[in-house]
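In: I'd like to go over a predicted model; first the sequence, then the structure.
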Amino acid sequence: MNVPGLAQLPPAPSRAPALTALRMLLALAVVFVMLAITGWTAVHRPEAGVAPRRAALASWAAARIDGHPLPPADAPVRTVKRFFAGLDGAQRARLADGYPLVVGNLDGAPATTRYRANLRSLAQAQQVEEARAADVALTPADRATALRRAHRFASLAEPGRQILSFDPTGGGLVSEVFGDLDRARRVSVVVPGVDSDLLTFERSQRRFTAPVGMAGSLYEAERAAAPGTPTAVIAWAGYTSPTGVGVDAATGRLAVEGAERLESLTAALPGDAGVALFCHSYGSVVCGVAAHDLPRRVTDLVVAGSPGMRVENAAELNTSARVWAMRDSGDWIADVPHMELGGVGHGADPVAPEFGARLLSSAGAKTHTGYFQPGTGSLDNFAKIGTGAFGSIVCATGNDACRRGISGTGGA
């Protein structure tokens, strides 16, 4: 009401921006409390074992084979492929045996040559750790860790295993292939999240929460889903992942480093098979950062239990790959603030409708670590994507919404 002679007060400002800012501050406070509880400093693995890798790189840089120089260890994949294509079998074997820590991790070298190199590296690393386990000058804790590492290396070297990469430096990097990588018409890569290293690469208990169990489970599911389609699955713990839910898990530093390695891996895969990435937890951050630089042969990018992909929507990933997402109703990751502020947090929630991902059913997954458990709807959907059987994928919405626009699926 206007009262003559009285100045009119300006309209009250909207409270919406203030409430939005308050929510963001509260969410950020939750993140910082989480980091304070879990520890800001317990995020780096020890660098024990760095000397052998450095020595191997130095030897490789100075070496020649039959008078020809070797390509730099950080040479582009196409350069490495061209170099090894010009060698015969005996020459490849000589390099694998003479420089196993280099050849075994050299993207672009033939898979079988890398398997041979890594078998030798594992034997050498096992001997080192067995000696450390018997060294009374070390603390009991260090000796126990050395013994665990020796046992892990012995397990990885068992007959029939195909170790595509192996570096014992620090917590270690490792990847393993299930199936015939050279003959595969479809290749799947499992990109795990936090606490993925040599010692956690496989587990006897809670088997399907570790990279080996996850990839092995997916490989068997793909074989069941498409018996006539040659497939291969890679368990890829080939990047330094965060240790626990600390500062590294809440930021993108390790994801950026991991993305470079993931881009190199996918570029180096043999043949022209289509590739699907299955990115779990922090692994989805790695996949999100890598997305715009992945080769076009990567046709599908699947995230499960994601804290975010460091973008606000799927379009910002700038990838030609189809983007899929799922989250179990009991997954605690839903309570993590899906935002990014000052480098902390990973952005929007991939299962939010406005993000724009194709939403998949995760029926039966049960919590954050159950997505690769045999018999679950989540694993069944993974296998269908991995084999290209898109027509029978089960969407989170119960209709065909996630299949729409894919040729041959019957979706509108």
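Out: Structure received. Numbers count the residues shown, from 1 in each chain.
In: Only C-alpha atoms from now on, for both contacts and neighbour counts.
Out: Noted.
In: So which residues of this protein form strands?
Out: Remark: strands assigned in the chain by DSSP state E are 64-65, 68-69, 162-167, 173-179, 186-191, 231-237, 274-280, 298-304, 322-326, 358-359.
In: Residue 202: which of these is closest?
Out: If you check each of the strands of the chain against residue 202 by Cα to Cα, strand 231-237 wins as the nearest, at 9.9 Å.
In: Mean neighbour count added to the strands of the chain, as TSV?
Out: Compiled in TSV, these are given as follows (neighbours: other Cα atoms under 10 Å):
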stretch	mean neighbour count
strand 64-65	12
strand 68-69	10
strand 162-167	26
strand 173-179	23
strand 186-191	27
strand 231-237	27
strand 274-280	25
strand 298-304	25
strand 322-326	23
strand 358-359	22
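In: I'd like those as CSV, with distance to residue 201 appended.
Out: Conversion of the strands of the chain to CSV gives the following (distance: least, Cα to Cα, whole Å):
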stretch, distance to residue 201
strand 64-65, 35
strand 68-69, 35
strand 162-167, 11
strand 173-179, 8
strand 186-191, 12
strand 231-237, 7
strand 274-280, 14
strand 298-304, 19
strand 322-326, 23
strand 358-359, 28
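In: Below is an additional structure, to be compared with the one above:
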Amino acid sequence: MVLSSWKRRGRRTLVAAALTTTVIAGTAGWASAHEQRPLTGPPPGTASWRADHALPVRMPDPASATPAQVGSFFAGLSPSEQHELVVRHPSVVGNLDGAPIALRYEANARALRAERDRAHAVAGDATRTEQERSAARARAERCGELLAPQRRILAFDPRGRGQVAEVYGDLGTARHVSVIVPGSDIDLDSFDRARDPYGTPAGMARALYRATDARTAVVAWVGYTTPVGLGPDAATGRLAEAGAPRLARFAQGLVAVGAPRPAVFCHSYGSVVCGLAAARLPASDLVVFASPGVRADSVADLHTRARVWAARDDSDWIAKVPNVELFGLGHGADPTSSSFGARRIPAEKAEGHTGYFTPGTDSLRAFTDIATGDSTGDTS
């Protein structure tokens, strides 16, 4: 009897896994996706940082120092010493979780100018291919946009497809902080694209910031290598496993500089990253929406002290992806199911996979209450 039951469950799992493959392949095609190599390890420029012995104190190793240790190091420096590190090592300081926020803004402005100048040089190099020159022109334009005076860039890494974190509001004075974690197809070039504005982390962050009447600071965080398309990378946890420690460290860095524990909003594949990071994430709230699963069977399996919320609208295609995890394929239980145990968020007015932050939706109203600490229970 037990064996028969096990066989039935096994067959159901195999069928679900096959259906997962079929849905993903039918939605975008395995061939349309390109396997991504995740960025891991310390910030660019770390080797130069490690070789710098100009200060009378030992500098923390970006690869191993905790954000709290980084914060203590900078607290022991004079303003002029801090500034000198920004000048000599902008790529490290700009991405060093635990470093003072204002210093990171200054460092990333320098790094952006350097990347813009490098891209301009490539664009004007007649020995390069037209494809290389075109990509360089686009990168130079992107850097120029991010250098606009009103923009606050908390992280910038030009390697690969590029990563960035942008702040809306004042992290130094905000009583509440939120972090947006994106899903597939998001990188330096696409994190604030004009089309589908509420489907990008920058668009989501702006919408949430405005909906709170500036009562919170919101960070659009593109700090991990996202899947491209809906192929093998999106169906497995490989990129999420590489991104989870980066997200946890980023949030720890916010807390280390005095910011409140953030509410973390996780879209689509970003919810897989959040699920794997949950136990190390100093979050007040963990909000997963349009989620294919979080690699856990229940809220208890996340091992988090944060309140866990889940949302999915009826028109979201993600509902067609079976909630299974087998041989690394799929992401597990549906976070919106009653058995998972998350607090439900209404999303009847949201439309599609990227409509949850659209102004006027019930989901954005609920997100706003969570972000400002006004929500105390199930909002459905």
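Out: That came through fine. Worth saying up front: this structure is predicted, and the values here are computed from it rather than measured.
In: ok, back up a step: could you point out which of the strands of the first structure sits nearest residue 200 of the first structure?
Out: strand 231-237 (9.5 Å).
In: What range does the closest one cover in the second structure?
Out: Using TM-score structural alignment, strand 231-237 of the first structure lines up with residues 216-222 of the second structure.
In: go on, stretch 365-376 of the first structure?
Out: Going by TM-score structural alignment, stretch 365-376 of the first structure lines up with residues 350-361 of the second structure.
In: Just give me the match in the second structure for residue 157 of the first structure.
Out: In the second structure, the position corresponding to residue 157 of the first structure is occupied by residue 147, as judged by TM-score structural alignment.
In: Can you tell me what sits against the match of strand 231-237 of the first structure?
Out: Contacts with stretch 216-222 of the second structure, where a contact means Cα atoms under 8 Å, 6 or more residues apart in numbering, come from 163-171, 174-182, 186-188, 191, 201-202, 204-206, 208-209, 371-372.
In: Stretch 223-242 of the first structure spans what distance, first to last residue?
Out: 32 Å (Cα to Cα, to the nearest Å).
In: which residues does the counterpart of residue 74 of the second structure in the first structure contact?
Out: Superposed on the first structure with TM-score structural alignment, residue 74 of the second structure falls opposite residue 84. Under the criterion of Cα under 8 Å, 6+ apart, the contact list for residue 84 of the first structure reads 92, 109, 110.
In: thinking again about what came up before, closest one to residue 35 of the first structure among the strands of the first structure?
Out: Among the strands of the first structure, strand 274-280 comes nearest to residue 35 of the first structure, with 20.7 Å by Cα to Cα.
In: how deep is residue 353 of the first structure tucked in, by neighbour count?
Out: Burial measure for residue 353 of the first structure: 11 neighbouring residues, criterion other Cα atoms under 10 Å.
In: And it, what's its match in the second structure?
Out: With TM-score structural alignment as the criterion, residue 353 of the first structure pairs with residue 338.
In: got it, and residue 317 of the first structure?
Out: By TM-score structural alignment, residue 317 of the first structure lines up with residue 302 in the second structure.
In: Surely that match is in contact with residue 274?
Out: No. The pair residue 302 of the second structure and residue 274 fails to qualify as a contact (Cα atoms under 8 Å) at a distance of 9.5 Å.
In: what residue of the first structure matches up with residue 98 of the second structure?
Out: In the first structure, residue 98 of the second structure lands on residue 108 (TM-score structural alignment).
In: In contact with that match, which residues?
Out: By Cα under 8 Å, 6+ apart, the neighbours of residue 108 of the first structure are 77, 78, 79, 80, 81, 268, 269.
In: Narrow those residues to just the buried residues.
Out: By the neighbour-count criterion of 16 or more other Cα atoms under 10 Å, these include these buried positions: 77, 80, 81, 268, 269.
In: Point me to the residue sitting closest to the centre of the first structure.
Out: Residue closest to the average C-alpha location in the first structure (Cα atoms, centre = their mean): residue 191, at 2.2 Å.
In: give me every residue that touches that residue.
Out: Shown in contact with residue 191 of the first structure (Cα under 8 Å, 6+ apart): 211, 235, 236, 237, 277, 278, 279, 280, 283, 284, 287.
In: Going by neighbour count, list what's buried in stretch 15-28 of the first structure.
Out: 24, 27, 28.
In: count of residues packed around the match of residue 157 of the first structure?
Out: Residue 147 of the second structure sits with 18 neighbouring residues when counted by other Cα under 10 Å.
In: Ok, residue 201 of the first structure next?
Out: Counted with other Cα under 10 Å, residue 201 of the first structure comes out at 26.
In: and the counterpart of it in the second structure, how far is that from residue 214 of the second structure?
Out: For residue 201 of the first structure, the aligned position in the second structure is occupied by residue 191, per TM-score structural alignment. Taking Cα to Cα as the measure, residue 191 of the second structure and residue 214 of the second structure are separated by 21 Å.
In: for residue 20 of the second structure, same thing?
Out: Relative to residue 214 of the second structure, residue 20 of the second structure is positioned 41 Å away (Cα to Cα).
In: So which of those two has more stuff around it?
Out: Here residue 20 of the second structure and residue 214 are set side by side on neighbour count (other Cα under 10 Å), and the busier one is residue 20, at 21 against 16.
In: got the residue ranges for the helices in the first structure?
Out: Counting by DSSP state H, the first structure has these helices, from start to end: 16-38, 50-62, 77-85, 89-98, 100-103, 111-133, 140-156, 211-225, 247-250, 253-268, 282-290, 377-387.
In: Turn these into a markdown table, including distance to residue 341 of the first structure.
Out: Formatted as a markdown table, the entries for those read as follows, by distance: least, Cα to Cα, whole Å:
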| stretch | distance to residue 341 of the first structure |
| --- | --- |
| helix 16-38 | 8 |
| helix 50-62 | 35 |
| helix 77-85 | 36 |
| helix 89-98 | 46 |
| helix 100-103 | 39 |
| helix 111-133 | 41 |
| helix 140-156 | 38 |
| helix 211-225 | 31 |
| helix 247-250 | 11 |
| helix 253-268 | 14 |
| helix 282-290 | 15 |
| helix 377-387 | 31 |
